[in-house]
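Enquirer: model this:
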Amino acid sequence: MNVVVREIRKNDIDEVMEIERMCFSVPWSKEAFLLEITKNKCAHYAVAEIDNRVVGYGGFWVVVDEGHITNIAVHPDFRFLGVGSAIMEEMLNIAKKKAVTSMTLEVRESNIAAQALYKKFGFRPVGRRRGYYQDNKEDAIIMWKYDV
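Expert: Predicted coordinates for the structure are as follows:
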């Protein structure tokens, strides 16, 4: 399967929302995504497509020289096919172009698959946010990559 990663467009939002609802117990609203891609000048979002179907997305904010990954998700039917890796590669490429030197993110303690993806790209756990997730008060693992 050929995965194509490109900048998100407004007409991708419905497919992104479908994935968002499948992947997260507390999904972002459609309005939040629209604000991110139309108004937030710090935000950079990409989608992954297979056969012209959006199967994943990811985004991050640039604050001075740091990047903060806000979200990354892959449709459950398309996991373990390299989609998440393709999205991460694109986000890191964009970050380099924006002179980002380090990146951070929070990930659920129970999300071992996501942690493995991040570790593959050089992110390392450095801390914990206790009770971070609203739905079940699960801890978040804080991860950093210092050599973008």
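
Enquirer: CA atoms for contacts and neighbours, from now on please.
Expert: Noted.

Enquirer: which helix of the chain spans the most residues?
Expert: For the chain, the longest helix by residue count, based on DSSP state H, is helix 83-97.

Enquirer: so how far is that helix off the chain centroid?
Expert: 10 Å (C-alpha atoms, centre = their mean, to the nearest Å).

Enquirer: now the second one, please; I'll put the structures next to each other:
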Amino acid sequence: MSTSITTHATHLRPVDVRKDLPEIADLIELCFASTMDADGREYIRQIRRMAMENRGIGLAIPAARRFVVPIQGYVWTESDHIVGNLTLIPYFKGSKVVYMIANVAVHPDYRRRGIARQLTQQGINHAREHGASATWLQVRDDNPGATQLYLSLGFIERARRTNWTFDSSGQPIPPLTPRVTIRRRTMNDWHFQFRWLQEIYPPEISWNLPFQINRLQPGFWREFMRWMNGERMNQWSAWLDDRFLGAAAWEPGNVVTDVIWLATNPLEEDLAAQALLTHARRILPPHRTVTINFPAGFAVKGLEAAGFKAHNTLIWMETSFSNPARNG
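Expert: Sure, this is the predicted structure:
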């Protein structure tokens, strides 16, 4: 089934990957340059490279990199120039298909004309018509105008997550946390680590993160498979006397930044985060950017004490369809 466009037909149209990518890259960079992280800048470079190479979309970028060049989406044009963009990314959330709306961008000269609303509504229509069970998006918590727009279109807030970053270049390492012992994560730590990981990265949000809890499970077979696949991972735990404070797992990034998955005792999350991440700064490769995705407002003092900075806080929003259409 093709997605119909019933309003503003002369302005709103599907993305044409043969010719639109350069203008889409320019627009996204213009709108988000001040808030873009290293992965975002790499995403823009990938779009430009794809446009220059004129190659099939989705073939040049491995899926593990989690970059999605606009395969599906819509643009808004004025005088044959793209002034608005919306990207649609299909995912599997369990056994159901959902769409992520991303890169909603409108040129500053064309804002407050309802373009973002029209693009977003068309994205919702597209997802529904293509059998999705829901549509998701993420919006910065310091953008109340966009948040109100999405609420008015039926989106509901599901979570708030803060992206923390650390750039090792030139920053002094804080002293180790007194009385806390850091050691290699063991099989005996897994029970609590698993439980806290489930609480911090629940299925409701982990589907859109490069997070697979079973990959962190200890055991000879897991270690052997990681070695066979050439995968690197480092995990360590923190103890205060005989109390288990938490564990951290580091994975090198496929693109620009590395990732740490934190599992902290909810009763001592600041102490756990500070100890685990101070140790991370001592053992991880230098000159790499490290990111942590964590529930907003949690372990803030501990993360800051270890030298991490909040890059942004995103509101995860969803609108679900009780009777999604089915392609046939």
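
Enquirer: end to end, how far does stretch 58-73 of structure 1 reach?
Expert: From its first residue to its last, stretch 58-73 of structure 1 covers 6 Å (C-alpha to C-alpha, to the nearest Å).

Enquirer: how about the helices in structure 1?
Expert: 13-23, 30-38, 83-97, 112-120.

Enquirer: follow-up on the earlier one: residues in structure 2 aligned with the longest helix of structure 1?
Expert: Under the alignment (TM-score structural alignment), helix 83-97 of structure 1 falls on residues 115-129 in structure 2.

Enquirer: can you give me the buried ones in the matching stretch?
Expert: The neighbour-count check on stretch 115-129 of structure 2 (16 or more other C-alpha atoms under 10 Å) flags 115-120, 122-129 as buried.

Enquirer: repeat that for stretch 11-27 of structure 2.
Expert: Under 16+ other C-alpha under 10 Å, the buried positions of stretch 11-27 of structure 2 are 11-15, 17, 20-27.

Enquirer: need the residues you listed in CSV (columns: distance to residue 73 of structure 2).
Expert: Shown next, in CSV, are these (distance: C-alpha to C-alpha, whole Å):
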residue, distance to residue 73 of structure 2
11, 14
12, 11
13, 9
14, 6
15, 5
17, 10
20, 11
21, 11
22, 15
23, 14
24, 11
25, 13
26, 16
27, 14
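
Enquirer: the residue mapped onto residue 28 of structure 2 from structure 1: neighbour count?
Expert: Counting by TM-score structural alignment, residue 28 of structure 2 lines up with residue 20 in structure 1. Residue 20 of structure 1 has 24 neighbouring residues, counting by other C-alpha atoms under 10 Å.

Enquirer: swap in residue 114 of structure 1?
Expert: 16.

Enquirer: need the counterpart of it in structure 2.
Expert: Using TM-score structural alignment, residue 114 of structure 1 sits opposite residue 146 in structure 2.

Enquirer: and the residue nearest to that match when sequence neighbours are not counted, what does it touch?
Expert: Nearest non-adjacent residue to residue 146 of structure 2, counting by C-alpha to C-alpha, 6 or more residues apart in numbering: residue 139, 7.2 Å away. Contact analysis of residue 139 of structure 2 by C-alpha atoms under 8 Å, 6 or more residues apart in numbering lists 146, 147, 314, 315, 316, 317.

Enquirer: okay, those in JSON lines with distance to residue 181 of structure 2 next?
Expert: Below are those laid out as JSON lines (distance: C-alpha to C-alpha, whole Å):
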{"residue": "146", "distance to residue 181 of structure 2": "45"}
{"residue": "147", "distance to residue 181 of structure 2": "43"}
{"residue": "314", "distance to residue 181 of structure 2": "33"}
{"residue": "315", "distance to residue 181 of structure 2": "35"}
{"residue": "316", "distance to residue 181 of structure 2": "36"}
{"residue": "317", "distance to residue 181 of structure 2": "39"}
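
Enquirer: which of those sits closest to residue 180 of structure 2?
Expert: residue 314 (32.0 Å; C-alpha to C-alpha).

Enquirer: need the contact list for residue 161 of structure 2.
Expert: With C-alpha under 8 Å, 6+ apart, residue 161 of structure 2 has these contacts: 293, 294, 295, 296, 313, 314, 315, 316.

Enquirer: across to structure 1, which of the residues you listed hold up?
Expert: With both residues aligned by TM-score structural alignment, their matches' C-alpha atoms under 8 Å, the contacts of the contacts of residue 161 of structure 2 that structure 1 also has are 313, 314, 315, 316.

Enquirer: number of residues surrounding the second one?
Expert: Applying other C-alpha under 10 Å, we find 20 residues neighbouring residue 314 of structure 2.

Enquirer: so what does it match up with in structure 1?
Expert: Residue 314 of structure 2 maps onto residue 140 in structure 1, by TM-score structural alignment.
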